[in-house]
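In: Provided below for reference: sequence and predicted model.
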Amino acid sequence: MSTRISKILGGFLAAAIGDAMGAATEIRTTEMIKDYFGGYVKEIINPPEDTWAHGTKAGMVTDDFSISFFSAEEICKAGGQVTEEVALKALMRWSEAPQYSRFCGPTTLNALKRIKGEEVPKTKHDRLLCVNSRASNGAPMKVGSIGLFNAGDVDKAIDDAIILCKITHDNTTALSGAAAIAAATARAMDDRVSWCEVVQAGIYGAREGFERAKLIARPVATASVERRINLAVEVGMRNQGDWEKAMVELSQIIGGGLPAAEAVPAAFGYIVACEGDPMQTLYMAVNAGDDTDTVGCMVGYIVGALGGIDKLPMKYLYKIEQMNGFDLQGISKSIDNLLDKRESNEIGGKI
């Protein structure tokens, strides 16, 4: 297996692991996780009945990974091009898969109704200049695969992330968070890249994503994703070497919930605290509490691409593929082929 395929497959698998493993711990605090499960969760298990993922089996993913995977499939069909039409096709096809769309958040749900031509009852939010509650992690959760398609091209990853997400999350903060995840994943696809360089790419993505989104998206009054990533990096740095303390500090200072300005910075804090180790980073995301499956999925794309498939337990590859009917290996090869063609075209254009 080539290094690039290993990185692509690693990104997909780690994201799926983070989602499936985090589905069992979502909404709980770290202390509640330890009390309920008898310790930290470090395996994929059946989600309890009091979680959003109740009724699903161990190894099944939620909306987080599934919508990013459906998006990747549509991008492959389009020859690697990310357009609004591709984004719409992915969203519509995903909405027809009830095992995943039942997790659909309010922002995406309303967008789907509008796209389908269904009547969306007017609410008090419609007259508001800034709908701050929509600055959520629903955009960042689905763009990790964008980074895989744009291996090494951070700026293209930022632009594509905005295109993919704007149809549902038309605000500056959500798009800034999405750009951060896509940019970091794209950088992680480079050979011999360090976790420090990947985090720096994420900070750049948050900043550039915000500036580009300001030109086309609605404003929202929230904390800066970029500034909060910097804060999370500081917390992670001073707690390196103490996994549990780092997790608790990040949870209490940064949070890990629905807002993009929480979930995205938390992901980068975990990477720093664990020095880019894929499984340790995933374990931290899964056990830090709150929106664990979403943060696990986002950070999984980054550290999975950084470390490659060899840093992940292969038992999960077969489990994820079997339980969801996803061909992670097949789509990884397809993306690699698209990247080969893109490189050939670029070389041909220079001759």
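Out: Received it, and whenever you're ready, just let me know what you need. Numbers count the residues shown, from 1 in each chain.
In: okay, CA-based contacts and neighbour counts for the rest of this
Out: Will do.
In: So V41 sits against N287, correct?
Out: Yes: applying C-alpha atoms under 8 Å, one finds V41 in contact with N287, separated by 6.6 Å.
In: more neighbours, these two?
Out: Remark: of V41 and N287, N287 carries more neighbours, 31 against 18, as counted by other C-alpha atoms under 10 Å.
In: For V41 and N287, list the residues in contact with both.
Out: Taking C-alpha atoms under 8 Å, 6 or more residues apart in numbering as the contact criterion, the residues that touch both V41 and N287 are 25, 33.
In: what's the burial count for A232?
Out: A232: 28 neighbours (other C-alpha under 10 Å).
In: Tell me the spacing between it and M247.
Out: Distance from A232 to M247, counting by C-alpha to C-alpha, to the nearest Å: 11 Å.
In: In three-state terms, how would Q252 be classified?
Out: Going by DSSP: H, G, I helix; E, B strand; the rest coil, the secondary structure assigned to Q252 is helix.
In: what does the one 5 residues further on give?
Out: With three-state DSSP as the basis, G257 sits in coil.
In: For it, which non-adjacent residue is spatially closest?
Out: Spatial nearest neighbour of G257, excluding adjacent residues (C-alpha to C-alpha, 6 or more residues apart in numbering): D291 at 4.9 Å.
In: What of A223?
Out: Distance criterion C-alpha to C-alpha, 6+ apart; nearest residue to A223, sequence neighbours excluded, is A261 at 6.1 Å.
In: The one you found: what secondary structure?
Out: For A261, the assignment made with three-state DSSP gives helix.
In: contacting residues for it?
Out: Neighbour list for A261: 136, 173, 177, 222-225, 228 [criterion: C-alpha under 8 Å, 6+ apart].
In: take the one below as the second:
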Amino acid sequence: MTDITYDRILGSFYAVALGDAMGMPSELWPRARVLNHFGRISEFLPGPDGHFVVDGYVAGQVTDDTQQTIMLAGAIIDGGGKVDAITVARHIVAWADRVGASEGNFLGPSSAKAIAALRDGASPWDTGKTGETNGAAMRIAPIGLLSSPENLKHLVDNVEAACVASHHTDVAISGAALIAGAVSAAVELPKGAKAADHIDDVLEVGYAAASLAMQRGEHVVAASVVARSKLAVSLARTISDETEFLQALYDTVGASVLTTESVPAAVGLMTRAEGDPLRCALLAANLGGDTDTIGAIAGGMCGALSTVTGIPAEFRDKLNDVNELGFEELAAKLRELRSA
């Protein structure tokens, strides 16, 4: 299959993994420590010795960000294109059991709490009521790959169903909807469209989806994901020096596991990189904070904008050599479901 829609779907999958694996070594380290330890990350690196999450990871290895993206794609395919909260919950627990995700520091706080409750028999409609972190946004790209931007209510319905079990709060759903909306709009771009020329177009769809999503889930106290994303875009376009931009993004928008920081940071990085997946992955890796997740979130948008050909073949090959991904099969199935 070589049609442009498939190429954009496949590109999104690969760019999620690219951003995840590139940011893996610096995951959850403060920016100052990243700078002191690495200087500058410019390639896939192994997890540092003694790292509390990724000690022992090899260069190019992905984390739970990519694994949960694959998990969600599988839940969509299992449902024949219908995104069902019960099915997603079942797939989350099955994935966690399969990879031993509940051991050590592998999971984010919201996902860890929800998975434990689901294992104990709790209803998925109860387990995600306090989830405000970025676990929903990090895996949400398949919803954008499945859903058309022509019906934003349906897209947000799908986003909410994907969030229920672990992140059923307005801010988490809003952040995930922003990313899914942008991905969905990017997949619709025609062949030959230059990524840099369509950043604002796809973000407008994302902002509209995020605004709709703020009416969903448990209402919590949190800053606006849309407002903070627009601030990140402004920083990306007004600060000429790359190091100064990353520092300003880290200091002003933030790079923690909170949806209100990591989603806007990802939007800023995607804007700065002009939709280039490799450039964006490197920016994320050097940012500090939740580097792998921010890289994965931004990557999902960049890959859909650039198509799979925007990711150098040697990086795709390395990702496949190190990990079991199966992106081509997933992309083909989501391509069929998007057209259905």
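Out: Received, thanks. Remember, it's a predicted structure, so these values are computed and weren't measured experimentally.
In: My guess is D65 of the second structure contacts A137. True?
Out: No: using C-alpha under 8 Å, D65 of the second structure is not in contact with A137, being 9.5 Å away.
In: which residues of the first structure does the one helix or strand A186 of the second structure maps to align to?
Out: Assessed by DSSP states H and E, A186 of the second structure sits inside helix 170-187. Helix 170-187 of the second structure corresponds to residues 172-189 in the first structure, going by TM-score structural alignment.
In: Quick check, central residue of the second structure?
Out: Geometric centre of the second structure, nearest residue: I297, 2.5 Å, by C-alpha atoms, centre = their mean.
In: Pull the number of nearby residues for the closest residue to that residue other than its chain neighbours.
Out: Nearest non-adjacent residue to I297 of the second structure, counting by C-alpha to C-alpha, 6+ apart: M138, 5.1 Å away. The local packing of M138 of the second structure (other C-alpha under 10 Å) involves 30 other residues.
In: can you pull out the strands in the first structure?
Out: Here the first structure has no strands by DSSP state E.
In: give me every residue that touches the aligned partner of D157 of the second structure in the first structure.
Out: Matched across to the first structure, D157 of the second structure falls on D159, judged by TM-score structural alignment. Going by C-alpha under 8 Å, 6+ apart, D159 of the first structure touches 179, 209.
In: which ones are touching I17 of the first structure?
Out: In this structure, I17 of the first structure makes contact with 44, 59, 282, 296-297, 300, 316, 320, judged by C-alpha under 8 Å, 6+ apart.
In: In helices only, show me these.
Out: Cross-referencing the contacts of I17 of the first structure against helices under DSSP state H gives 282, 296-297, 300, 316, 320.
In: Out of those, give me the one that has the most neighbours.
Out: Within those, most neighbours by other C-alpha under 10 Å means C297, with 36 neighbours.
In: nearest to I167 of the first structure, of the contacts of I17 of the first structure?
Out: C297 (20.8 Å; C-alpha to C-alpha).
In: That closest one and L338 of the first structure: what is the separation?
Out: C297 of the first structure sits 24 Å away from L338 of the first structure, going by C-alpha to C-alpha.
In: same deal with G349 of the first structure?
Out: Separation of G349 of the first structure from L338 of the first structure (C-alpha to C-alpha): 16 Å.
In: Kindly report the same for M279 of the first structure.
Out: Distance, M279 of the first structure to L338 of the first structure, using C-alpha to C-alpha: 28 Å.
In: and these two? which has more neighbours close in?
Out: Neighbour count, other C-alpha under 10 Å: between M279 of the first structure and L338, M279 has more, with 21 against 16.
In: check contacts around the closest residue to that one other than its chain neighbours.
Out: What sits nearest to M279 of the first structure in space, not counting adjacent residues and going by C-alpha to C-alpha, 6+ apart, is L312, at 6.9 Å. With contact set as C-alpha under 8 Å, 6+ apart, L312 of the first structure has these partners: 10, 13-14, 278-279, 304.
In: Redo these as JSON lines? Include distance to D35 of the first structure.
Out: Converted to JSON lines, those look like this (distance: C-alpha to C-alpha, whole Å):
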{"residue": "G10", "distance to D35 of the first structure": "31"}
{"residue": "L13", "distance to D35 of the first structure": "28"}
{"residue": "A14", "distance to D35 of the first structure": "26"}
{"residue": "P278", "distance to D35 of the first structure": "25"}
{"residue": "M279", "distance to D35 of the first structure": "22"}
{"residue": "G304", "distance to D35 of the first structure": "29"}
